[in-house]
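[1] Here is the input, now give the coordinates:
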Amino acid sequence: MNPADHPAPTATAPAASTLAGPTPTATAPAASTLAGPTPTATAPAASTPAEQLTLRVLSALLREDVLGLRSRGTLEQRPDGPWLSDGSLALPVAPDGFQADHAARLPELEVDGARLTELTAVLALLAERADPLDRPGHLAFAEECRQTLATMELHDRVRPEVHAELAERYGKDVADWAGPRAALGFEALAAFLDHPVYPTARGRSGLSEAQLRSYAPEFHPSFELRWLAVPAGRLTVHGDGPLPAWWPSAEQLGVPGEFATVPVHPLTSDEDFTRIVPGAVLAPEPYLEVLPTLSMRTVAVAADPSCHLKLPLATATLGLRNRRTIKPVTLVNGAVGQRLVEAVAAREPRFAGRILHADEQHYAHAEDELLAVLLRRYPEGLDDAVSVPLAALLAEAPDGRLVIDHLADRFHHGSVPALYEELLRLLVDWQTTLFGHGIALESHQQNTSLVLDGTGLRLLYKDNDGPRVNTARAVRSPVRELAALVAEFRDPRILGEQDRALTDLFTTITGHLCTASLAFGLAAHGRVPLARSLELLRTVLGEAVDRLGPAGQPLRTDLLDAERLPVKAMVSAGSLLSKERSGAADINKHYTDGPNYLLSGDRS
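    Below you'll find the predicted structure:
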């Protein structure tokens, strides 16, 4: 991108800093999770990071039937509780009910009568038994687990100090963390949580502890970006209007000549960019202080935190194949996704001012996934609002309470159930309305934020580059712009003429990740009884589906009344199996199935 009609920056940004500091010696309490209640057991619950990770991994392997126990095992009662056994393997289990019938009850696996309690031994056994074509994926997953355990142990050491410094910087009560800069504090809190589905989400492939401390969101560090000068005309640029005043020219970066400038994350700066664009020059000095968001590859500009830069990272999260680079097509799809959302919101008066979306129309790339940038601008008027990603609601605040407790105290007279209900009613109404127009968003808990202030609750969306669209519905929509917008998508996986891809995405994202995981998590923390929150969720979904009339029938059939629900099979598709072996066209939309927690009591 070229700077246009703006003053030159007057100073180099401050040197990098971090909240991590020295490693504290005290051990913090175990991190909470959005994944629902820990299965009950007669034995003590897992207490160490290794035991917690082993439980999560064994539960995921059971859910995706990697062990074969789900399909071949039978339930048997032993003196200590229920076990699933196939005669060779046996796993102590407990009822789950969220995305699986059972979850691991104890961090151990029995193999021919011998107990394996070390996760490395369990994974080595699975790799040995795997098809030779799948063995590299199993070995890679074992490395993911090793890195994740190291990160979890690091989290336990640093959490108290990070929390203390966040409180000092933004205030002791997180309900007062207003504005775009303070919103980054919530991203830091959320980074200590586990993912509702993927067991090794806190691990980041190939990064050292020093790199995590310097660049990962849970440390809330600041650092300076590197910049690449790209010969003029070698970038594909999209977006109108001038760049922000802080965007440097090549000359300001010490590179004279006709160049456009593109920010580069420090973790990617050692790439050979001349391979991508001959004549590209890496500026000699870093420039522009930024802070990481929860996604890590997206950073906020310290001096202008309503502006975020999404940059490629040569690492992976949520699976070996889930690389954090940026494919140019996703930039195109994200820009179209934003306009799609805004077109529907403009057509539905009840969502006026209540559904917000970040501006994602400005981007540049060089036809390579390691050389790209998205300039994301958040809406104006949020300086006095508290913006919290759904992923942070069950995070531990600096005072030890949950973030949602603080928000309920300030905005809902201390009632967590009231806050949950208001969130449900707006989010479900909005997502079912989109479904009526033939659209399902991959707006998971990281890409959906609550915005709270004196005007009430609003929802803020970003990064909608992977929707599913039923073109037959979209072209019939009263929103006339939809047909033309849909034609702009550049990923054939997005478009189809059936509803099943939409109901699957709606179920796994809006259902599991954004609403049900919160219900199970609130129950685990003793905030709202599970039966109460699930009944509310079913009621709100039913009312929203009824408002659609006949157009809502697929959601009623595939979600409300289905015996089984689709569940992401992220370990298999993301790590263990190649795409050829798993058959997954999209590793984030590859499914197994689980029980329907929404069924009425007489059917569940």
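[2] going forward, measure contacts and count neighbours with C-alpha atoms only.
    OK.
[3] residue ranges for the helices of the stretch 201-350 of the chain, please.
    All helices of the stretch 201-350 of the chain, identified by DSSP state H, counting those that start in this stretch, fall at 209-215, 328-347.
[4] quick one: buried residues of the first one?
    Put plainly, it is helix 209-215. 212-215 (16 or more other CA atoms under 10 Å).
[5] ok, now which ones touch the residue nearest to Gln147 when sequence neighbours are not counted?
    Closest residue to Gln147 apart from its sequence neighbours, by CA to CA, 6 or more residues apart in numbering: Gly203 at 5.5 Å. When the contact criterion is CA atoms under 8 Å, 6 or more residues apart in numbering, the partners of Gly203 are 144-145, 147-149, 151, 317.
[6] Return the subset of those lying in helices.
    144-145, 147-149, 151 (DSSP state H).
[7] Turn the residues you listed into CSV, columns for neighbour count and distance to Arg532.
    Below are the ones in helices among the contacts of Gly203 laid out as CSV (neighbours: other CA atoms under 10 Å; distance: CA to CA, whole Å):
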residue, neighbour count, distance to Arg532
Glu144, 26, 37
Cys145, 25, 36
Gln147, 20, 38
Thr148, 22, 34
Leu149, 21, 35
Thr151, 21, 35
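[8] One more sequence to fold, the one below, so I can look at both together:
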Amino acid sequence: MTTGTTTTPTTTTPTDTPLTDTDEADLLLRVLSALLREDVVGLRSRSTPVERPDGRWLRLAAGSDDALLLPVAEDGFQCETAARRPLLLRESDGAELATVDEILAALRALADPVDRDGFDAFAEECRQTLATMRLHTEVRDEVMARLTARYGADPAHWTGLAGGLAHDTLAAHHDHPVYPTARGRSGLGEDQLRAWAPEFHPRFALRWLALPRHALTLAEGATGLPGHWPTPADLGLPALDRTHLTLPVHPLTVGAPLREALREAGLEDGAHLAEQPYLEAIPTLSMRTVALTADPALHLKLPLATATLGLRNRRTIKPHTLVNGALGQRLLEAVTAREPRFQGRILHADESTYAHASHELLATLCRRYPAGLDDAVVIPLAALLSEAPGGRLVVDHLADRFYGGDPLTLLDACLTLLFDWQTTLFGYGIGLESHQQNISLVLDQDRGATRLRLLFKDNDGPRINAARLRDTLGTDAFDPGAFADPRILVDGDEPVADLFTTITVHLCAGAYAFGLARHGRAPLERLLGLVRDRLAEAVERLGGAPGGPGATLRARVLDAPRLPVKAMVTAGSLLSKERSGAADINKHYTHGPNYLLWAGGSR
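    Modelled structure (predicted):
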């Protein structure tokens, strides 16, 4: 193994002479750190630690007469160490491997031959991400100027759901806390990104497809399609009004992907693509979901023939996920009805309206946000550490307006409510995949005092301990067997606790402790202590009965020597599902240190 005694992590990364291309240097540090965390080709388990004058290096034998040398720094967020400059060296000649292609080629040579195609695919993913990062650097000033002109100079005053779209744009310029190539989108070039990606805050008109009524499945029990929904006549197809319904199509899907989808669905003859676009939209952070400019509270989730967070993580919409999302919403409503302290504090988007034609590119979700948010700041967690116009962090702007200039007080308020809600769900046997993109802070003034609420969306991928849910909620309130995806229901608390750890703890709490420490807002131990204290308080409310939810979270999260960590590169790009064994590429884990123990005084 590469590490000995665990030590308190530092928040700085040693730097040597930087590469000329800062974007590539930053990307490679993230890529190497992710590969180290996931132990790709044995970077952790097969390496030998070597102490040098500038710090620790890992030596990985690359053949009978050569080795690779990786300099590392103490880290602690999901892995004991992270890569540092001067990046990867070849021992035989001291040559620095300092480009995407050089580094991945060297690691590919060490991989099992059956996995090498995955390294080639990941190398292409890195190249696309690097091109996108360079584009972001080039256009950043232009985008910030556009946002300032439209919404004002201070993001703490970008209010309502329309202002939330501007926060999405800031978040799109910020890197994912785990996945190193999150800014890349498979197969999209500069013109397509400028026209449709959230980091450019574009506006564009949707395309529409008229499909025979019998071919479309609408949500059971939904009140009907939104009022903005066009008829065929509205789209210049009056002859189809009695026989067809319309389905929105993202402009990126029009063309070969749409033709192939219609052929596979057997709808080539009955479908009609309207010539005229209809309804203007702005992309949200997820890109495939767009908000209507005329009604920002209505978001349409539209399938795309691209991928993010791994080449196997396609942005299509499988019809069963629409069913699962609507059921997930009903489940959360049932829990909230039994837990009155969350009413009005935990908000949910309505995801009960959808339509599909039994194909992953012929589907849409109509997501309706709660009313009454026009005067509130609605901001995804993913935007908090983003750089705002003028160069300050978004969290600092929000702290100035709502928390007397103290970002830790803001974080404290957020963690208190977040952990209370998520541990309560765990007590019912429920774990949500509610990561930074799926939770928004809702901040406003209520009778002169700051009010913080949390707004949730995208409830289609939970993990549920069916036995615990039946015991606590009862099948009369909700039957867990109604979900269409068998992976949702699990035996026991452990898979639910793993999801709770990797999403709620790592992405929605730990990432902010390490991030704020890195930006100098407070010492890391103080921030980790805040995370641990608020989580411990929430767990305490579940009680300590042996085998109960509180005891499980204490044993598997607060006091566990190591914690599960997402292995997203391995499952999403490098290995096939057969090789990785991942039933769900978003829930495939390795393990890392428990940084909560450092906060609790254990070293």
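[9] when you align them, which residue in structure 2 goes with the residue nearest to Gln147 of structure 1?
    Alignment note: Gly203 of structure 1 maps to Gly184 in structure 2; criterion TM-score structural alignment.
[10] Could you say which one of the helices of the stretch 201-350 of structure 1 comes nearest to Pro196 of structure 1?
    Between Pro196 of structure 1 and the helices of the stretch 201-350 of structure 1, the shortest separation by CA to CA is 21.9 Å, and it involves helix 209-215.
[11] what's the mean distance for that closest one versus structure 2?
    Compared with structure 2 after fitting, helix 209-215 of structure 1 deviates on average by 0.1 Å (mean CA distance after the TM-score superposition for structure 1).
[12] Give the helix, strand or coil label for the most centrally placed residue in structure 1.
    Per CA atoms, centre = their mean, the C-alpha nearest to the average position across structure 1 is that of Gln446, at 4.1 Å. Of the three states, Gln446 of structure 1 takes coil under DSSP: H, G, I helix; E, B strand; the rest coil.
[13] ok, it touching Leu460?
    No: counting by CA atoms under 8 Å, Gln446 of structure 1 stays clear of Leu460, with 10.8 Å between them.
[14] Where do the helices of the stretch 51-200 of structure 1 begin and end?
    Under the criterion DSSP H, counting those that start in this stretch, the stretch 51-200 of structure 1 contains helices at 69-72, 119-129, 135-170, 179-190.
[15] What range does the shortest one cover in structure 2?
    Pointing back at helix 69-72 of structure 1 there. Here helix 69-72 of structure 1 aligns to structure 2 at residues 43-46, judged by TM-score structural alignment.
[16] Going along the chain, name the strands of the stretch 301-450 of structure 2.
    Along the stretch 301-450 of structure 2, counting by DSSP state E, counting those that start in this stretch, strands occupy 346-348, 350-359, 362-368, 377-380, 430-431, 439-446, 449-456.
[17] how about a markdown table for those strands, with mean neighbour count and distance to Asn586 of structure 2 added?
    Formatted as a markdown table, the strands of the stretch 301-450 of structure 2 follow (neighbours: other CA atoms under 10 Å; distance: least, CA to CA, whole Å):
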| stretch | mean neighbour count | distance to Asn586 of structure 2 |
| --- | --- | --- |
| strand 346-348 | 20 | 22 |
| strand 350-359 | 22 | 21 |
| strand 362-368 | 24 | 21 |
| strand 377-380 | 27 | 20 |
| strand 430-431 | 28 | 14 |
| strand 439-446 | 19 | 17 |
| strand 449-456 | 18 | 19 |
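[18] Can you find the partner of Pro248 of structure 2 in structure 1?
    Matched by TM-score structural alignment, Pro248 of structure 2 corresponds to Pro263 in structure 1.
[19] ok, its match to Thr293 of structure 1 distance?
    To Thr293 of structure 1, Pro263 of structure 1 is 16 Å away according to CA to CA, to the nearest Å.
[20] Please say which position in structure 1 His591 of structure 2 maps to.
    Aligned by TM-score structural alignment, His591 of structure 2 pairs with Asp593 of structure 1.
[21] With adjacent residues omitted, what lies nearest to that match?
    The shortest distance from Asp593 of structure 1 to any non-neighbouring residue, by CA to CA, 6+ apart, is to Pro566 (4.4 Å).
[22] what about the one you found, helix or strand, and which?
    Secondary structure from DSSP states H and E places Pro566 of structure 1 in strand 564-568.
[23] so that strand aligns onto which residues of structure 2?
    So strand 564-568 of structure 1 sits over residues 562-566 in structure 2, by TM-score structural alignment.
[24] Give me the contacts around that stretch.
    With contacts defined as CA under 8 Å, 6+ apart, stretch 562-566 of structure 2 is touched by 78, 498, 501-502, 556-557, 586-594.
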